[in-house]
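compute the structure for the input listed below.
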Amino acid sequence: MATLIASRVHELTAQRRPFVHATVVRAQQPTSAVPGDDAVILADGSIEGFVGGVCAETSVRAAALDTLRDGKTLLLRVLPDGAASFPEAPGALVVVNPCLSGGAIEIFLRPMLPRPLLGVSGTATPIGAAVAELAAFLDLETTNPMAYAGASAVVVAGLGRDDEKAIRAALDAGVPLIALVASHTRSAAVLDALGLTDEERARVRPHAGLDIGARTHKEIALSVLAEIVKEIRTGVASAPAPAARSLLPISDISERSGNPAAGASARTVVDPVCGMRVVVGDDVPQAVVDGVEYWFCCVGCRDSFVAGR
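The predicted structure follows:
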């Protein structure tokens, strides 16, 4: 199982799909999970692998979606109702799961989000080459020239070679931030020649880069990437424009209506019996009572609810 999950982690990373890698790090008997068991949880709430029975999975699904939203790792402690807790661990999320068989487990959740994608046009120029080199150091993933779909930003550093073509390609791909490396005068001429709409022009940064008094090619690259990192972190360039999105931004991996399908995000509801958060899905116990749909953490809660109505 560990080999299969490791292969799946590699595959999902290569596909730039957001997911959570969950690993059981501690377990108390009786429980079906043992330390080292692991799984991946996708943005639709589906689980591949094993981190415990169906009751534990319910808590893992909900917590995993939270980590996809904020990008932070989490130690999830799942305790049966009325059980003595593990020794304190600062930063752990404790959930009481009334349908556990009596054991308690701790699961480390690590959200795996795609690295920001950066397009670089003009890698044959000294500045373009420096941008590509520094981008790798900053853990930005670079794309092939003109393959800009899904990019958070594009640096146009052709210094007069195909700059207009690169800008047009980036705009058509929905890239939210296009950094043009050029003087103020040439930047104005390039943008005027393109005949851009107001919306398109707002996405282009003429004479890109923060003012750090840069002189060398590497310093110019630093100033350009500093501006891009700033805008990515402040949300301006966190994701491509809607027409070109290949991935949901973190803020969109949230609670939505409808059953989750491959590639869709999931929604969570509250089990009306035990109060647990439940991720809606085809394999989740469900019942329709008086025309209203309800979902439950386990079959026991569902049967109890239906019997009481």
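
from now on I want contacts and neighbour counts done on CA atoms only, so please keep to that.
OK.

distance-wise, check His10 relative to Val40.
To Val40, His10 is 11 Å away according to CA to CA, to the nearest Å.

quick one: the helices in the stretch 1-150 of the chain?
Assigned helices in the stretch 1-150 of the chain, in chain order: 2-14, 54-70, 126-137 (criterion: DSSP state H, counting those that start in this stretch).

tally of neighbours for Gly174?
Other residues lying near Gly174 total 23 when counted by other CA atoms under 10 Å.

what is the end-to-end distance of stretch 15-35?
28 Å.

who's more crowded, His10 and Val40?
More neighbours surround Val40 than the other of His10 and Val40, with 28 against 12 (other CA under 10 Å).

identify the residues contacting the more buried one.
Taking CA atoms under 8 Å, 6 or more residues apart in numbering, we find Val40 in contact with Ile5, Arg8, Val9, Phe19, Val20, His21, Ala22, Ile47, Glu48, Gly49.

include distance to Thr73 and neighbour count when you put those residues into CSV, please.
Formatted as CSV, the contacts of Val40 follow (distance: CA to CA, whole Å; neighbours: other CA atoms under 10 Å):
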residue, distance to Thr73, neighbour count
Ile5, 18, 18
Arg8, 19, 16
Val9, 16, 19
Phe19, 12, 26
Val20, 9, 28
His21, 10, 23
Ala22, 10, 28
Ile47, 17, 19
Glu48, 19, 16
Gly49, 19, 18
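
to check against the first, give me the structure of this:
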Amino acid sequence: MSEFIGMPAPRRRAPAAADLQARAAELRSGREAYVLATVVRAQRPTSAKAGDRALVLSDGTMEGFVGGVCATDTVRAQGLRLLELRRTDRSVLLRITPEAEEPREEDGLIAVGQPCLSGGTLEIFLEAVLPPVLVHVYGDSPIARAFAAVGRAMGYQVEVSADPLAAIAGDTAAVLVASHGVAEEPVLREALAKGVPYIGLIASRRRGAAVLARVDGGERVHVPAGLDIGARTPGEVAVSVYAELISLR
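A predicted model of the protein is given here:
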């Protein structure tokens, strides 16, 4: 009841910053999306203070402390809204105040009226933290190595394997096959079965057609993979394929 008009209840103990940082690191390593909520300004009376933090998970769970029940519910709702946008650069300043009548949004600011606040105003910075794009590269060729180098330079998480039976994670955004004819079909079938959005095969149009004729659903595979930019070197081929991936995403 600490957010209702009247005297605020004693402030609850917030989790240690190190604990929250460790939890955030755990979420990142597990490729789980979350929103980091940080109180940047607290106009008393409020139960939160500047520097308080919380994590909003994709299932609505909140860990940490950014205020009482009314503030928490608002932060949860706006945090989930950010996660639904699925943009890595998405952040917003949330102002929760009893003075606003209707929600208002402009230039990275969302102002939300909350009459059950105890009279103060909170400004909370919300930052969506999404897992990096996951790319599975199959092969041990110069082009496969270029896929790894270019993808990592772009900030993607690139998993490289020369094992055609290696597992493909369910949230993989792209599978790039660059083994030059070695055990391509099992990888393509697995990628198609997992519903990977982008599947690229490094092969000539003629050889690629012969390979895909033996793979159900092969019409979804991009071959020759990449945009036609006159690529010749492994690095140029990698750039052309990632450019196609970006254009389609």
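
picking that back up, mind checking which of the contacts of Val40 of the first structure are in strands?
The strands, defined by DSSP state E, take in Phe19, Val20, His21, Ala22, Ile47, Glu48, Gly49 from the contacts of Val40 of the first structure.

of the residues you listed, which is the nearest to Ala151 of the first structure?
The nearest member of these to Ala151 of the first structure, counting by CA to CA, is Phe19 at 18.9 Å.

buried sites along stretch 104-116 of the second structure?
Across stretch 104-116 of the second structure, burial judged by 16 or more other CA atoms under 10 Å covers Ile110, Ala111, Val112, Gly113, Gln114, Pro115, Cys116.

map the last one across to the first structure for me.
Looking back up the chat, that one is Cys116 of the second structure. Counting by TM-score structural alignment, Cys116 of the second structure lines up with Cys99 in the first structure.

right, and its match touches Val78 too?
No: shown here, Cys99 of the first structure and Val78 do not form a contact pair, counting by CA atoms under 8 Å, at 10.8 Å.

what residues in the first structure pair up with the one helix or strand Ala238 of the second structure maps to?
Under the criterion of DSSP states H and E, Ala238 of the second structure resides in helix 234-248. Aligned using TM-score structural alignment, helix 234-248 of the second structure spans residues 217-231 in the first structure.

with the second structure superposed, average distance for the matching stretch?
Here the mean offset of stretch 217-231 of the first structure against the second structure after fitting is 0.9 Å, by mean CA distance after the TM-score superposition for the first structure.

what sits up against that stretch?
126-128, 130-131, 134-135, 153, 177, 179, 208-212, 214, 237-238.

quick check, Arg168 of the first structure in a helix?
Yes: the assignment for Arg168 of the first structure is a helix, going by DSSP: H, G, I helix; E, B strand; the rest coil.

residue in the second structure paired with it?
Structural alignment places Arg168 of the first structure opposite Arg189 in the second structure (criterion: TM-score structural alignment).

near its match, how many other residues are there?
Residues near Arg189 of the second structure, counting by other CA under 10 Å, number 17.

just checking, it touches Val215?
Yes: taking contacts as CA under 8 Å, Arg189 of the second structure lies within contact range of Val215: 6.6 Å.

quick one: the most centrally placed residue in the second structure from Val158 of the second structure, how far?
For the second structure, the residue nearest the mean C-alpha position is Leu130 (2.3 Å; CA atoms, centre = their mean). Noted for Leu130 of the second structure: a distance of 16 Å to Val158 of the second structure, by CA to CA.

swap in His136 of the second structure?
Going from His136 of the second structure to Val158 of the second structure by CA to CA gives 6 Å.

higher neighbour count, those two?
It is His136, of His136 of the second structure and Val158, that has more neighbours when counted by other CA under 10 Å, with 25 against 21.

who touches whichever residue in the first structure pairs up with that one in this structure?
Correspondence of His136 of the second structure to the first structure, assessed by TM-score structural alignment: Gly119. Gly119 of the first structure is in contact with Thr142, Thr143, Asn144, Pro145, Met146, Ala147, Tyr148, Ala151, Ala153, Val154, Val155, counting by CA under 8 Å, 6+ apart.

between the two ends of stretch 127-145 of the first structure, how far is it?
In terms of CA to CA, the two terminal residues of stretch 127-145 of the first structure are separated by 15 Å.

which residues touch it?
Contacts to stretch 127-145 of the first structure, defined as CA under 8 Å, 6+ apart, come from residues 115-123, 151, 155-158, 217-218, 220-222, 224-225.

thank you kindly, that will do.
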